[in-house]
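In: Here is a sequence together with a model predicted from it:
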Amino acid sequence: MSQITPIPAFEDNYIWALCQPGHSHCMVVDPGDAEPVLQFLAQQQKQLHSILVTHHHADHTGGIAKLRQLFPDVRVIGPAAGQQRIPQLTEQVKQGDAVSLTEFNLTFDVIALPGHTLDHIAFYSAPVLFCGDTLFSAGCGRLFEGSAAQMWHSLQKLLALPDNTQIFCTHEYTVANLQFALHVDSDNAALSEYSQHCRDLRLKNQPTLPVTLANEKKINPFLRSNNKLLQKKWQKDSALALFTMLRAAKDQFKA
């Protein structure tokens, strides 16, 4: 079985490292900084085999150039739509492509997720989902390039995955997201309980991630935009209208 470990970077990023016990290979996702990856590889006595990239933002790609210098044979797999802004890619992929990593006995399906950026993709190999900055626990990514309609459509693709999907997003935003979620959906008992659980984890300096899609369906207000009671509460007549309002409100929200 593969082991997936969060490598903390910057203030709140996670670079996910996937390793297999007994093998020297390691894969990382969205290495915005090379140094913590190099420290992890040295500690674990692993060789970097491949890098998955979800989108072009620097906090997801800034470490790739140095890692390629030190591991010249590394596979760097990312969005074809972002290749001009991620020149270090060795392989470009798009919606419907499959990425075979035979050394890990894994194949990832590529899912296009425009919204946060237009080039954003996710990598899915059941039950693991590396979704970058599209879906967070209790939240979703800001709309830097795409529209609310594009992001809502992208989230529908993720909602269609099995409930046991493990969501490995790239930021420890959960506690802050939960403050907004409680403001939006204050009568949600599952949300209140989960909020306390996450606060307890962070007090112990433990990650709140990964989370299951089943959990997010219960507590994430953005995924619950199709909930008729929430639509009525916020006087919206459709899921897209509520999602659009919530995404704009989150940008202005102060706890």
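Out: Sure thing, it's come through.
In: alpha carbons only for contacts and neighbour counts from here, please
Out: OK.
In: In contact with the spatially most central residue of the chain, which residues?
Out: In the chain, the centroid-proximal residue (C-alpha atoms, centre = their mean) is residue 169; its distance is 2.4 Å. By C-alpha atoms under 8 Å, 6 or more residues apart in numbering, the contact set of residue 169 is 14, 130-136, 209-210.
In: if you set the cut-off to 7 Å instead, what comes out?
Out: Counting by C-alpha atoms under 7 Å, 6 or more residues apart in numbering, residue 169 makes contact with 130-133, 135-136.
In: buried subset of the residues you listed?
Out: 130-133, 135-136 (16 or more other C-alpha atoms under 10 Å).
In: so how far is residue 237 from the residue nearest to the centre of the chain?
Out: From residue 169 across to residue 237, the span is 30 Å (C-alpha to C-alpha, to the nearest Å).
In: and what of residue 92?
Out: 40 Å.
In: Would you map the strands across the stretch 151-255 of the chain?
Out: 166-169, 211-212 (DSSP state E, counting those that start in this stretch).
In: which of those strands is buried the deepest?
Out: strand 166-169 (a mean of 24; mean count of other C-alpha atoms under 10 Å).
In: my read: residue 135 touches residue 141, true?
Out: Yes: with contact defined as C-alpha atoms under 7 Å, residue 135 reaches residue 141; the gap is 6.3 Å.
In: quick check, nearest of the buried ones among the contacts of residue 169 to residue 175?
Out: residue 136 (10.8 Å; C-alpha to C-alpha).
In: and residue 7, what helix or strand is that in?
Out: strand 3-9 (DSSP states H and E).
In: do the same with residue 87
Out: With DSSP H and E as criterion, residue 87 is part of no helix or strand.
In: what do you get for residue 16?
Out: Assigned by DSSP H and E, residue 16 falls in strand 13-19.
In: Name the residues of whichever helix or strand comes after that strand that are buried.
Out: Using DSSP H and E, the helix or strand that follows strand 13-19 in sequence is strand 25-29. Neighbour-count burial for strand 25-29, counted by 16+ other C-alpha under 10 Å, picks out 25-29.
In: now for strand 25-29, which elements pack on it?
Out: Applying 3 or more C-alpha pairs under 7 Å, 6 or more residues apart in numbering; DSSP states H and E, we find strand 25-29 packed against strand 13-19, strand 47-52.
In: Looking at those, which is nearest to residue 181?
Out: strand 13-19 (20.8 Å).
In: so what secondary structure elements neighbour the closest one?
Out: For strand 13-19, the packing partners by 3+ C-alpha pairs under 7 Å, 6+ apart are strand 3-9, strand 25-29.
In: Give the buried residues for it.
Out: 13-19.
In: which residues are in contact with it?
Out: So strand 13-19 is contacted by 2-9, 25-31, 170-172 (C-alpha under 7 Å, 6+ apart).
In: another structure for you, compare them:
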Amino acid sequence: MSLDVRQIPVLNDNYVYLVRESGTGAVAVVDPAVAEPVLREADKLGWTITHILNTHHHGDHVGGNLEIQRATGCHIVGPRADRQRIPGIQTEVGDGDIYDFGAARARVFDVPGHTRGHIAYWFEAEDVLFPGDTLFALGCGRLFEGTPAQMWESLGKLKRLPDGVRVYCAHEYTQANARFALSLGEDNAALATRAKEIDATRAAGKPTVPSTLGEEKRTNPFLRADDPALAQAMDMVGAPPVEVFAEVRRRKDSF
């Protein structure tokens, strides 16, 4: 694998990622909430930061942009649809674009819903996805700037990717997300097993991220709004998937 991904926990529950492409030595920071821990980790590893890859404009994803750029001269890449809210942006990308990061190639998806200009980066050859706050382990982002229909379509783009893709989401929300997923009342053995594993992982002080897309397809209710078993558990038999999704999101917002 040509990508070496290092996870940096920051703030209360954020993950920032340092990603090194081994062929060229290029190093990207994905969604730097803050600068200092990222610069310190890169220095410890002996890595020279060359890029920042932003998924959306929220401060806990771009707050470190300018300080890291000043310190390293790195190149900032972000969503074309939200370029005015990405500090220091130099390259704008959007749906269907291919971005070459060293010798690795990322396919870009527009995935609005959480914000209007959100994107995700899929490194196909490396089975690596950086979805920002669109997709979480067992969850999805709140709909701050989009509609349920937009988010359901966005998640559909990611759901079509292969099961083996590792999902490097931006927050450690998994344990709370598991409690919510179980509250929907579905008889889902895979979910029950995963919830126990998550509790054990967190009790050991370890991260639950990354997950795999296959795990998410089997257990994440936000990806399963088109599954009749979930609709039945929610007393929504026959409802369009987007309506089931909207109800799952509504329940999570008040959980």
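Out: Received it, and whenever you're ready, just let me know what you need. Because the structure is a prediction, the values reported are computed rather than measured.
In: After superposition, what's the TM-score here?
Out: The TM-score (TM-score structural alignment, normalised by the length of structure 1) is 0.95; 250 aligned residues with a C-alpha RMSD of 1.3 Å.
In: For residue 140 of structure 1, give me its contacts.
Out: 134, 222 are the contacts of residue 140 of structure 1 under C-alpha under 7 Å, 6+ apart.
In: Residue 123 of structure 1 against residue 113, yeah?
Out: No: contact criterion C-alpha under 7 Å: residue 123 of structure 1 and residue 113 do not qualify, at 10.4 Å.
In: Which positions within stretch 42-60 of structure 1 qualify as buried?
Out: Under 16+ other C-alpha under 10 Å, the buried positions of stretch 42-60 of structure 1 are 46-57, 59-60.
In: Output those residues as a markdown table; include the columns distance to residue 189 of structure 1.
Out: Shown next, in a markdown table, are the buried residues of stretch 42-60 of structure 1 (distance: C-alpha to C-alpha, whole Å):
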| residue | distance to residue 189 of structure 1 |
| --- | --- |
| 46 | 43 |
| 47 | 45 |
| 48 | 43 |
| 49 | 44 |
| 50 | 41 |
| 51 | 39 |
| 52 | 37 |
| 53 | 36 |
| 54 | 33 |
| 55 | 35 |
| 56 | 37 |
| 57 | 36 |
| 59 | 35 |
| 60 | 34 |
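In: about what we covered before: so which of the buried ones among the contacts of residue 169 of structure 1 sit within helices?
Out: If you go by DSSP state H, these have nothing in helices.
In: Residue 171 of structure 2 against residue 10, yeah?
Out: No: judged on C-alpha under 7 Å, residue 171 of structure 2 makes no contact with residue 10 at a distance of 9.6 Å.
In: So for those two, which residue has more residues nearby?
Out: Shown here are residue 171 of structure 2 and residue 10; by other C-alpha atoms under 10 Å, residue 171 has more neighbours (21 against 18).
In: Show me what that one lines up with in structure 1.
Out: Aligning on TM-score structural alignment places residue 171 of structure 2 opposite residue 171 in structure 1.
In: distance of the closest residue to its match other than its chain neighbours from residue 151 of structure 1?
Out: Spatial nearest neighbour of residue 171 of structure 1, chain neighbours left out: residue 13 (4.5 Å); criterion: C-alpha to C-alpha, 6 or more residues apart in numbering. According to C-alpha to C-alpha, residue 13 of structure 1 and residue 151 of structure 1 sit 21 Å apart.
In: go on, residue 249 of structure 1?
Out: Following C-alpha to C-alpha, the distance that separates residue 249 of structure 1 from residue 151 of structure 1 is 15 Å.
In: swap in residue 96 of structure 1?
Out: 18 Å.
In: if you count what's nearby, which of those two comes out ahead?
Out: The neighbour comparison of residue 96 of structure 1 against residue 151 (other C-alpha under 10 Å) goes to residue 151, with 27 against 10.
In: Test my guess that that one contacts residue 115.
Out: Yes: the criterion here is C-alpha under 7 Å, and residue 151 of structure 1 meets it with residue 115 at 4.2 Å.
In: so how far is the first residue of stretch 86-93 of structure 2 from its last?
Out: Stretch 86-93 of structure 2: ends 12 Å apart by C-alpha to C-alpha.
In: Only the buried residues of it, if you could.
Out: 86-89, 92-93.
In: in a helix, that's where residue 54 of structure 1 is, yeah?
Out: No: under the criterion used here (DSSP: H, G, I helix; E, B strand; the rest coil), residue 54 of structure 1 is coil, not part of a helix.
In: so which strand or helix has the nearest residue in space to residue 96 of structure 2 that is not next to it in sequence?
Out: Of all residues not flanking residue 96 of structure 2 in the chain, residue 108 sits nearest, at 5.6 Å (C-alpha to C-alpha, 6+ apart). Assigned by DSSP H and E, residue 108 of structure 2 belongs to strand 104-110.
In: average distance between that strand and structure 1?
Out: Mean deviation of strand 104-110 of structure 2 relative to structure 1 after superposition (mean C-alpha distance after the TM-score superposition for structure 1): 0.4 Å.
In: Mind giving me the packing neighbours of that strand?
Out: Against strand 104-110 of structure 2 (3+ C-alpha pairs under 7 Å, 6+ apart) you get strand 98-101, strand 119-123.
In: against structure 1, where does the longest one fall?
Out: The reference is to strand 119-123 of structure 2. So strand 119-123 of structure 2 sits over residues 121-125 in structure 1, by TM-score structural alignment.
In: in terms of contact, does residue 135 of structure 2 touch residue 143 like I think?
Out: No: contact between residue 135 of structure 2 and residue 143 fails when scored by C-alpha under 7 Å: they sit 11.9 Å apart.
In: ok, residues contacting the one helix or strand residue 43 of structure 1 maps to?
Out: According to DSSP H and E, residue 43 of structure 1 maps onto helix 34-44. With contacts defined as C-alpha under 7 Å, 6+ apart, helix 34-44 of structure 1 is touched by 7, 9, 47, 63-64, 66-67.
In: Can you say which of the residues you listed are buried?
Out: Of the contacts of helix 34-44 of structure 1, these count as buried by 16+ other C-alpha under 10 Å: 7, 9, 47, 63-64, 67.
In: Just give me the mean distance for the longest helix seen in structure 2 relative to structure 1.
Out: Assignment by DSSP H gives helix 189-203 as the longest helix of structure 2. Relative to the matching residues in structure 1, helix 189-203 of structure 2 has an average distance of 0.9 Å after the fit, by mean C-alpha distance after the TM-score superposition for structure 1.
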